[in-house]
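1. Next one to model:
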Amino acid sequence: MAPAYVCMILFMFMLASSHSAAVTSAAILVTVDQSGNGDYEKIQDAINAVPSDNKELFFIMVKPGIYKEKIVVPADKPFITISGSKANGTIITWNESGEIFESPTFTVLASDFGARYLTIQNTYGPGAKAVALRVSGDRAAFFGCRISSYQDTLLDDTGRHYYKNCYIEGAVDFIFGNAASLFERCHLHTLSEGDAAITAQRRESPSEDTGFTFLGCKITGVRTAVLGRPWGAYSRVVFALTYMSNVVLPQGWDDWGDVSKQSTVFYREYKCYGPGANAEKRVGWSGKLTDNEAQLFLTKNMIGGKSWIRSIPTRFKKASTKHA
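-> Just a heads-up that it's a prediction; the model follows:
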């Protein structure tokens, strides 16, 4: 990778960073370039080179290209960030259907993971479960990424997660799982052609501190959809300050054919707007948050994010050796 390219990208990252968590140590910079001008030609090879039980920050910079890879970030490799320069130029793609833990294009098992300006897609299409991204580690953050599939796009499985300025596309339960996650200024685009759900949150007991919050987001689509349905009996989803196009059906929510869940789910909206936000015909077992109730959902405090969401590193060093 040419030095001028590295300097340009790092300068852009530093300008784009606005997060409060400070990084005091230099990150180890690793480059991936399909043309052979980086440290590695494949993203997975760069991940594999990170030591087990790693304690240092690794910043894997991926040069634009289409990377046909099935990626796994193992649980014993924390503190990795993988970044492109812009999402529509750095594309990680796979085509596979199957069970939700087996089909993902990109799987994150490690804690303290970050991704920036990547497209992560599963191109399988309709007809089966086909996960694009599975996030099963704690303290994972995604900035400016594009995540797309059709059914079960984003398995937001377990842990605390933060998504900012991401584009997420799918048709059926395309944001699902039992993580505690904040989606800020994200664009949700539903491919549903009827009444499929955007979310399927799986909170299974009132003692679980999990749920999805969508803050300042935008919902568009091709036809119509509902905001969510309960994968777990205590499913918790909040939409706040979100623009809803007329793709959102008037009833807003679905009980997945189990009326008993109507008394246990927590489905709330707060100061949403647009033609799909009209609450007159919403199901009676959803509701609106008061100003006081909404405060919990309007900051990163709900996921403890101020203590772990990292800024772009401002100092870099190269790895001491290049692994084969």
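2. contacts, neighbours, all on C-alpha from now
-> OK.
3. which residues sit in contact with the closest residue in space to Gly228 that isn't next to it in sequence?
-> Nearest non-adjacent residue to Gly228, counting by Cα to Cα, 6 or more residues apart in numbering: Thr199, 4.4 Å away. Residues counted as contacts of Thr199 (Cα atoms under 8 Å, 6 or more residues apart in numbering) are 173-176, 227-229.
4. Top of those residues by number of neighbours, please.
-> Phe174 (34 neighbours; other Cα atoms under 10 Å).
5. Mind telling me what element the residue nearest to Gly228 is part of?
-> Per DSSP states H and E: Thr199 is located in strand 197-201.
6. centre of the chain versus that strand, how much separation?
-> 14 Å (Cα atoms, centre = their mean, to the nearest Å).
7. Can you list the helices and strands that the helix or strand following that strand packs against?
-> Remark: after strand 197-201, the chain's next helix or strand is strand 211-215, criterion DSSP H and E. On a contact count with 3 or more Cα pairs under 8 Å, 6 or more residues apart in numbering; DSSP states H and E, strand 211-215 meets strand 180-184, strand 236-240.
8. can you put those strands in CSV and add mean neighbour count and distance to Thr81?
-> Converted to CSV, the helices and strands packed on strand 211-215 look like this (neighbours: other Cα atoms under 10 Å; distance: least, Cα to Cα, whole Å):
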stretch, mean neighbour count, distance to Thr81
strand 180-184, 25, 18
strand 236-240, 25, 28
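9. Could you also give me the structure for this second sequence? I'd like to compare it with the first:
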Amino acid sequence: MEAIAAAPVYSISRYYIHVEAGVYRERVEVSIINGDGFIAKFITFENSAGDGSQAVAVTSVSNQSAFFQCTFLGYQDTLYAKSGWQFYRECNIYGTVDFVFGAAAAIFQSCNLFSRLPKTITFSTQNKQDTHVSSGYVIQNCTLTVAPGLERQKPLFKAYLGRPWSNLSTVIVMESYLDDIIQPTGWLSWGNISTNKVTYYEFRNHGPGASTGKRVNWKGYKAVTQANMVRKFTVARFIFGDDWLPGTGIPFTRGFMTD
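-> Down below sits the predicted model:
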């Protein structure tokens, strides 16, 4: 906690905190990550409250934030990617209900999204509010499956790629492995929120849960076959990663993985 307290409140340069390897069970209060250019590498963030109610492990409103080989452990609402441009590479995200949620423009590249309990699972809940603001989740070259050790319980899982938190909710799932826990309809509605203007695209996915033949019949859903239709959701175009990701030292793929 002393290292956090020593960090400047406002700074024009990046401030580094090196955490020695180990398990630290203490209360470290970094309530919200809001400084632009935040970077985390090789860290596990856990909310140990358990299942049953909202228990956020990380909230990030940091613009141009990047996470590399980090693990996020929680159940409901694990990762609150709230706003700004965000990039996650080779991370492990564990949860159950809406475990990636918020209104950021966030790309999850080469990550694992692990379902932790045999119940109804929603991997994402995106909350885009304005057509003129960059906002949405891109799940690229990721694996969506059960947590390690739960493989035999797969028949008890009913998973969905996402559900809308707003009527402009935007989620792109592309070039990813979808396990057989994904239900044939793929997506789930939420209350009275309209699905006419959502943007829910699937592109070049594979695995037993990737078939789009029985997906939802929503105006805002598309099983995309043309790359040009989703090119604007790549790192280079959606979060302008060429301009800032090289400075993080984190590897990234600026376009499609399968070109």
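10. Identify the residue of structure 2 aligned to Val237 of structure 1.
-> Under the alignment (TM-score structural alignment), Val237 of structure 1 pairs with Val171 in structure 2.
11. give the contact list for that match.
-> 124, 126, 136-139, 162, 199-201 are the contacts of Val171 of structure 2 under Cα under 8 Å, 6+ apart.
12. swap in Arg89 of structure 2?
-> Applying Cα under 8 Å, 6+ apart to Arg89 of structure 2 gives the contacts 66-69, 108-111, 250-252.
13. Among these, name the buried ones.
-> 66-69, 108-111, 250, 252 (16 or more other Cα atoms under 10 Å).
14. wait, which of those residues is closest to Leu188 of structure 2?
-> For the buried ones among the contacts of Arg89 of structure 2, the closest approach to Leu188 of structure 2 (Cα to Cα) belongs to Phe108, at 20.5 Å.
15. before we move on, back to that, and the contacts of Arg89 of structure 2, which of them are in helices?
-> Assigned to helices by DSSP state H, none of the contacts of Arg89 of structure 2 qualify.
16. gap between the closest residue to Phe157 of structure 2 other than its chain neighbours and Gly95 of structure 2?
-> Using Cα to Cα, 6+ apart and skipping the chain neighbours, the partner closest in space to Phe157 of structure 2 is Pro118 (4.5 Å). Per Cα to Cα, to the nearest Å, Pro118 of structure 2 is found 11 Å from Gly95 of structure 2.
17. tell me which element the residue mapped onto Asp173 of structure 1 from structure 2 falls in.
-> Under the alignment (TM-score structural alignment), Asp173 of structure 1 maps onto Asp98 of structure 2. Secondary structure from DSSP H and E places Asp98 of structure 2 in strand 97-102.
18. how much does that strand stray from structure 1?
-> Its aligned residues in structure 1 lie a mean 0.3 Å from strand 97-102 of structure 2 after superposition (mean Cα distance after the TM-score superposition for structure 1).
19. neighbours of the nearest residue to Asn178 of structure 1 once chain neighbours are set aside, just the number please.
-> Spatial nearest neighbour of Asn178 of structure 1, chain neighbours left out: Arg202 (4.7 Å); criterion: Cα to Cα, 6+ apart. Arg202 of structure 1: 24 surrounding residues under other Cα under 10 Å.
20. now swap in Ala103 of structure 2 and tell me
-> Ala103 of structure 2 has 27 neighbouring residues, counting by other Cα under 10 Å.
21. Assess the claim that it and Val133 are in contact.
-> No - the pair Ala103 of structure 2 and Val133 does not pass the contact test of Cα atoms under 8 Å, sitting 9.8 Å apart.
22. re the thing from before, let me have the helices and strands packed on strand 211-215 of structure 1 in a markdown table, adding distance to Arg160 of structure 1 as columns.
-> Listed next are those as a markdown table, based on distance: least, Cα to Cα, whole Å:
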| stretch | distance to Arg160 of structure 1 |
| --- | --- |
| strand 180-184 | 5 |
| strand 236-240 | 14 |
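23. quick revisit: the residue nearest to Gly228 of structure 1 -> structure 2?
-> In structure 2, Thr199 of structure 1 lands on Ser124 (TM-score structural alignment).
24. measure the residue sitting nearest the centre point of structure 2 to Ile39 of structure 2 for me?
-> With distances taken as Cα atoms, centre = their mean, Val100 lies nearest the centre of structure 2, 4.8 Å away. According to Cα to Cα, Val100 of structure 2 stands 18 Å off from Ile39 of structure 2.
25. same thing with Val56 of structure 2?
-> 19 Å.
26. ditto for Ser53 of structure 2
-> With Cα to Cα as the criterion, Ser53 of structure 2 and Ile39 of structure 2 are 28 Å apart.
27. more neighbours, those two?
-> Neighbour totals were compared for Ser53 of structure 2 and Ile39, and Ile39 leads with 22 against 11 (other Cα under 10 Å).
28. Trace that one over to structure 1, please.
-> Checking TM-score structural alignment: Ile39 of structure 2 goes with Gly114.
29. Contact partners for its match?
-> Per Cα under 8 Å, 6+ apart, neighbours of Gly114 of structure 1: 79-82, 140-142.
30. And for Phe183 of structure 1?
-> 162-164, 212-215, 217 are the contacts of Phe183 of structure 1 under Cα under 8 Å, 6+ apart.
31. go again using 10 Å as the cut-off
-> Going by Cα atoms under 10 Å, 6 or more residues apart in numbering, Phe183 of structure 1 touches 141-142, 161-166, 212-217, 239, 300.
32. repeat for Ser149 of structure 1
-> Taking Cα under 10 Å, 6+ apart, one finds 95, 104-105, 120-126, 129-133, 168-172, 174, 191 in contact with Ser149 of structure 1.
33. Go again with 7 Å.
-> Applying Cα atoms under 7 Å, 6 or more residues apart in numbering to Ser149 of structure 1 gives the contacts 121-123, 125, 130-132, 169-170.
34. repeat for Ala196 of structure 1
-> 171-172, 225-226.
35. now those residues in TSV, with distance to Leu109 of structure 1 and neighbour count?
-> Listed next are these as TSV, based on distance: Cα to Cα, whole Å; neighbours: other Cα atoms under 10 Å:
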residue	distance to Leu109 of structure 1	neighbour count
Ala171	25	29
Val172	24	26
Ala225	31	28
Val226	30	23
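36. hmm, which of those are common to structure 2?
-> Counting by both residues aligned by TM-score structural alignment, their matches' Cα atoms under 7 Å, those that remain in contact in structure 2 are 171-172, 225-226.
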